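Visitor: sequence unknown, structure follows:
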């Protein structure tokens, strides 16, 4: 089968032929039809995440996949060959960017009728992170206001929709074509961060979802109401800054969870939410797709069609 493998941190990812993976008794072999890129893949490619997610090289990249069950382990009862599934592997294992992937049955959920495998592949990490932050950690609800940074990005685009689903008022930052995307997804107010300072526009916010870090994160503390909460996915927030502003601040460390993924898929399907896709490309265009992911300019998810 074809697989996209990293042989050394920072080197080009090589698409090459490898043997299909073996599966354990609690695992499923999935014929991958679509896989998604995430910012984590770029960080792991560069070697920045080695201490958190150590991998054995060569390493088949990516975690998010959708496809068809080819074989199940001896102890797997939930799935059978032919089932359409979506899942997120553990980042240390990766394996999504290949013709077939071995993945724990606990990290897979069925793809319901009406949801394409291409769309399904774009859900696990981005939507799961937004759900974990806003639904599980913040408990966002009616009458609250949330500021979502990079509202047209992978996590941000789902965060806007989940926040609206919860009944919250949504402020999003975006630029260029991302402004219209954020509006279409349901943002009540979109701030063009290239022309307007969000800290001068937004105030009294209940929750900030920081997808950027750095100076954006530091300025975000000032827009929160006393007792508000900042949730960050790109870098851990400074507890001293949080204390100085009288707010809470937490890092969102997303882990693969079949239970969470099932809740997310159910919510997306039942509420008719959008899976925003920037582009769908073939494996032959993977290098360009990785560069686009690294640029930070993707509007939604980048999907690799595996056949």
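Guide: That came in fine, so what should we check first? Quick caveat: nothing in here was measured; it's all calculated off a predicted structure.

Visitor: hey, let's count contacts and neighbours off CA atoms from now on
Guide: Fine.

Visitor: show me where the stretch 51-200 of the chain has strands.
Guide: Ranges of strands in the stretch 51-200 of the chain, per DSSP state E, counting those that start in this stretch, are 59-60, 64-72, 84-88, 100-104, 108-110, 145-148, 169-174, 189-192.

Visitor: so how many other residues sit close to residue 77?
Guide: When neighbours are defined as other Cα atoms under 10 Å, residue 77 has 10 of them.

Visitor: another structure for you, compare them:
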């Protein structure tokens, strides 16, 4: 009898997209307190490219080979001993950081969020990291209030789009920074576009913004901090400018550390760095509550995430290249059941 196998996206060594390969691995078995899921969809994240390049602090101590994949929507196909509250065939969501770009994997039942029936798995997968980051930045970190004036950097990206949509629902007055080609998209999402190449965002709003969300880190967040009004708040959550500028991880960690020193400067402005993993560790129930809320919004039609393309396991390396090139107006989502592009004709 042939032993069932599991195809997984493995990182051979830290480096470029060519270090990713699809390999066969043993089919996992659910242990006590675990479930095994057949993966229906897994987001391909910009964060995955940082992990691949050894620029992500949470995985910096890990040594390849590693199985990639930050999040997933899966269908339970095996229940481990002692698991209650879940059933075979049920769809669930989880954030794993590693190990979700696979056909099958095991998960701790206590970490799972149940997914309402009938939801598109690829759309639901966009919520686990990108939309959750946006929701928690708005409502857990910044605790925004209606009518506040808010600037979103990288507004055309996955988290940026989610910030604009959820910020609009929260009644915020929004500005979105991006390249000029994305101006129509940003207007469609309810914000005033700011063209990075032609406009100085520090001068757009006399008096300054109540809140700035910055996942880019241009100039080590200095200009974002300068764009705040007295008493305003800078929520940093990424450093893509440092990555593109090939800065060392230590340099970017120093940028983050400096944020906390700025609160001692005159003007009462504050800054801090949001990490979805740190917040989940401190408040695990928040993660499930917030994801349930987002899934309910998706089910009701209140939000509709943009899925640019559904891709196969064999096309993950190309997806990483596209993420690093930029210019996408939605999410790339891995669907393991999908055949590779070369086998679709």
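Guide: Now that the structure is in, tell me what you want to look at. Just so it is clear, the structure is predicted and the values come from calculations on it, not from any experiment.

Visitor: How close are the two chains, by TM-score?
Guide: Overlay of the two chains. TM-score (TM-score structural alignment, normalised by the length of the first structure): 0.91; 303 aligned residues with a Cα RMSD of 2.0 Å.

Visitor: Reformat the strands of the stretch 51-200 of the first structure as JSON lines; add distance to residue 159 of the first structure and mean neighbour count.
Guide: Formatted as JSON lines, those follow (distance: least, Cα to Cα, whole Å; neighbours: other Cα atoms under 10 Å):
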{"stretch": "strand 59-60", "distance to residue 159 of the first structure": "29", "mean neighbour count": "22"}
{"stretch": "strand 64-72", "distance to residue 159 of the first structure": "18", "mean neighbour count": "26"}
{"stretch": "strand 84-88", "distance to residue 159 of the first structure": "19", "mean neighbour count": "29"}
{"stretch": "strand 100-104", "distance to residue 159 of the first structure": "27", "mean neighbour count": "25"}
{"stretch": "strand 108-110", "distance to residue 159 of the first structure": "21", "mean neighbour count": "24"}
{"stretch": "strand 145-148", "distance to residue 159 of the first structure": "7", "mean neighbour count": "28"}
{"stretch": "strand 169-174", "distance to residue 159 of the first structure": "9", "mean neighbour count": "25"}
{"stretch": "strand 189-192", "distance to residue 159 of the first structure": "14", "mean neighbour count": "20"}
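
Visitor: Pipe these into TSV and attach distance to residue 277 of the first structure per row.
Guide: TSV is the format used below for those (distance: least, Cα to Cα, whole Å):
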stretch	distance to residue 277 of the first structure
strand 59-60	23
strand 64-72	14
strand 84-88	16
strand 100-104	23
strand 108-110	21
strand 145-148	18
strand 169-174	16
strand 189-192	20
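
Visitor: Next, the closest residue to residue 59 of the second structure other than its chain neighbours: secondary structure please.
Guide: In space, not counting the residues next to it along the chain, residue 59 of the second structure is nearest to residue 51; the distance is 6.7 Å by Cα to Cα, 6 or more residues apart in numbering. Secondary structure state of residue 51 of the second structure, per DSSP: H, G, I helix; E, B strand; the rest coil, is helix.

Visitor: Correct me if wrong: residue 51 of the second structure contacts residue 62.
Guide: No. Under the criterion of Cα atoms under 8 Å, residue 51 of the second structure makes no contact with residue 62, lying 9.8 Å away.

Visitor: which one of these two has more residues nearby?
Guide: Neighbour totals were compared for residue 51 of the second structure and residue 62, and residue 51 leads with 25 against 11 (other Cα under 10 Å).

Visitor: what residue of the first structure takes the place of the more buried one?
Guide: In the first structure, the residue paired with residue 51 of the second structure is residue 44, using TM-score structural alignment.
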